[in-house]
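Enquirer: Provided below for reference: sequence and predicted model.
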Amino acid sequence: MTAIASNDNAQPIVGRPMSIKRSGQGGSAKENEGGRGTGASGMTLSALARELSEAASRAASGRWADRHSLGAHAIALRQQITGDGYFANKAAHDAEVPDSSDPDRLERSIVATAFVNGRGANPFSGMTRDQLALIAYDDSGAFTVNERRAAWSEAQAQQQVWKRAINARALDEYNRTGKIVDVISEVLSHLESLPAIEQAQYPAAYLNGLRARLGGVDIRGGSCAPASLAELLMRWDDSKTDEVST
């Protein structure tokens, strides 16, 4: 990755995770110290903790001059695991194995390949969004392509769970108050909490547009029905495109 370190406003791709943690969980003391804890998939975590630390170092060295350049880079990386090229080379991806003799490392790649082919559990289930981004957007070869796709898939699954919950809260707040001020604040906070490489894939005008359309406006009795509000909130993640607007 090309570093652009001279710009004080350069944006890091993601933060550095200090330990393996499952989303919404504190983790055991051994896991948090990088010891051989066992995650939801039943695999030991020491090797993965080390790999994530190395991935974080690589990500930190890739600094981008602005949001636009980071977004373009992110989209190119995402296309490697979701685009036509991924499916055109599916057989090669399914046959890929890590350059490692570590049985846990080899097992994880096998489990990831099984998962992306519709068999078994995701080996990255429950990991945090920062950790998932470190895997999904790392093109160094440290992770197999199918591992990257499995990590991306888990991030999408977590996003869908969040979207369903925020949609329910939006309808509840609207029914109680005729507004969705609290919910829109939560939406914005959530978006801003995502790894920078994920934030950068949203059109630059998205936050302002969301505030303008929903923020703090009393819509009781207006033309915007609750159903359309729910639809907009459910579709908000679809604002990500394969083109980064300025």
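Expert: It's in.
Enquirer: all contacts plus neighbour counts: C-alpha atoms, from now on.
Expert: Noted.
Enquirer: Name the residues that touch stretch 158-175?
Expert: Residues from elsewhere that reach stretch 158-175 (C-alpha atoms under 8 Å, 6 or more residues apart in numbering): 179, 180, 182, 183, 187, 226, 229, 230, 233, 234.
Enquirer: how close does residue 230 sit to residue 69?
Expert: Between residue 230 and residue 69 the distance, using C-alpha to C-alpha, to the nearest Å, works out to 32 Å.
Enquirer: Please identify which of the two sits among more neighbours.
Expert: residue 230 (19 against 16; other C-alpha atoms under 10 Å).
Enquirer: give me the element the nearest residue in space to the more buried one that is not next to it in sequence is part of.
Expert: Once flanking residues are discounted, residue 230 sits nearest to residue 167: 5.8 Å by C-alpha to C-alpha, 6 or more residues apart in numbering. In this assignment (DSSP states H and E), residue 167 forms part of helix 145-177.
Enquirer: next, the one to line up against it:
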Amino acid sequence: MTDLLGALRQAQTLEARGVVEVTVLFPPRQLPSKAAKALPRVPFHLGLIPRNFGVSRAGTENVAGRPTTRFELTPKVGLAARWTLWIDQRWNIPLAYQESFPDSTLARRATFQKVNAAPVKVQNLPPTLPQGLRPALLAALPGLRLPAGVQPVGIRNRANGGLELSLSDGINVFALVTAPRGVRAAPGIASRKVGGGFVWLVGNLPQSALDAALAKVRQVNTAGLGTFLTVDASNPQNDPKSQKETTP
């Protein structure tokens, strides 16, 4: 765990570049594979990973011709997705990652096919946990049962009305939405009508777990969440303009 967290901290200031193949099978899309110059960023919450995942070192493999150490991350509780990360042995940053369903079916994967001779310096601000957001959320949606290990990590207004809360167990990301309308049924989406509106939960969990999280929600009163919108808006972690880059 210490070695893996050290590599993820290193990735906040150093990033490999080259040719990356990105395959996303969940949620389904018409063109599941595309090319990129860098690994798509995953908002790792380093304080949550040790609480919710066990880590094992699974040997060494070459990625894009470079030796890497393979780490397997398995949820300690619940049915969250499993992850595999390949960490460059010299640069100590990820060169590939994979998200899998509990039955080991691939959900998404990103891996370098070719890598440049040297990584570049970046400033990827680490995500933070807004203090007090969890109790405020549970008060706003009484009866909500957050999946095992999952914490609210951000909140924003939706253009079509309602709020969207980002949830995380340290690696996996979920969306909890309050909205005036429902959403079409699909794998990875639970929707429940509450009063005059709807609550959705979207993420890589078995349908039964998504449905159970919302099954007892009996009210939606989001007035107490308004103070957290300012906190989220002031956090530039997901703003591309805030992620400065320089060459070594």
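Expert: Great, that's in hand. On a predicted model such as this, the values are computed, not experimentally measured, just so you know.
Enquirer: Please state their TM-score.
Expert: The TM-score (TM-score structural alignment, normalised by the length of structure 1) is 0.25; 111 aligned residues with a C-alpha RMSD of 6.3 Å.
Enquirer: re the thing from before, got the contacts of stretch 158-175 of structure 1 as a markdown table, with secondary structure and distance to residue 199 of structure 1 columns?
Expert: Converted to a markdown table, those look like this (DSSP: H, G, I helix; E, B strand; the rest coil; distance: C-alpha to C-alpha, whole Å):
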| residue | secondary structure | distance to residue 199 of structure 1 |
| --- | --- | --- |
| 179 | coil | 26 |
| 180 | coil | 22 |
| 182 | helix | 21 |
| 183 | helix | 19 |
| 187 | helix | 13 |
| 226 | helix | 27 |
| 229 | helix | 22 |
| 230 | helix | 22 |
| 233 | helix | 17 |
| 234 | helix | 17 |
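Enquirer: which one of those sits closest to residue 81 of structure 1?
Expert: residue 234 (23.9 Å; C-alpha to C-alpha).
Enquirer: quick one: the closest residue in space to residue 182 of structure 1 that isn't next to it in sequence and residue 71 of structure 1, what's the gap?
Expert: Distances taken as C-alpha to C-alpha, 6+ apart put residue 173 closest to residue 182 of structure 1, at 7.8 Å, once the chain neighbours are dropped. Here the criterion is C-alpha to C-alpha. By it, residue 173 of structure 1 lies 33 Å from residue 71 of structure 1.
Enquirer: One more: residue 59 of structure 1?
Expert: Applying C-alpha to C-alpha, the value for residue 59 of structure 1 to residue 71 of structure 1 is 14 Å.
Enquirer: more neighbours, those two?
Expert: residue 71 (27 against 22).
Enquirer: Downstream of the strand or helix carrying the more buried one, the next helix or strand is which one?
Expert: Using DSSP H and E, residue 71 of structure 1 sits within helix 67-82. Under the assignment DSSP H and E, the closest C-terminal helix or strand after helix 67-82 of structure 1 is helix 84-88.
Enquirer: List the buried residues in that next one.
Expert: residue 86 (16 or more other C-alpha atoms under 10 Å).
Enquirer: ok but residue 50 of structure 2 is inside a strand, no?
Expert: No - counting by DSSP: H, G, I helix; E, B strand; the rest coil, residue 50 of structure 2 falls outside a strand, being helix.
Enquirer: Count the neighbours of it for me.
Expert: When counting by other C-alpha under 10 Å, one arrives at 18 neighbours for residue 50 of structure 2.
Enquirer: What separation do you get for it and residue 95 of structure 2?
Expert: Residue 50 of structure 2 is 21 Å from residue 95 of structure 2, by C-alpha to C-alpha.
Enquirer: ditto for residue 179 of structure 2
Expert: Residue 179 of structure 2 is 38 Å from residue 95 of structure 2, by C-alpha to C-alpha.
Enquirer: Mind checking which of these two has more residues around it?
Expert: residue 95 (29 against 19).
Enquirer: Touching whichever strand or helix holds that one from outside, list them.
Expert: According to DSSP H and E, residue 95 of structure 2 maps onto strand 94-100. Strand 94-100 of structure 2 is contacted from outside by 7-8, 11, 16, 39, 63, 68, 81-88, 106-112, using C-alpha under 8 Å, 6+ apart.
Enquirer: Where strands are concerned, which of the residues you listed count?
Expert: With strands taken from DSSP state E, the overlap with the contacts of strand 94-100 of structure 2 comprises 63, 68, 82-88, 106-112.
Enquirer: Okay then, goodbye and thanks.
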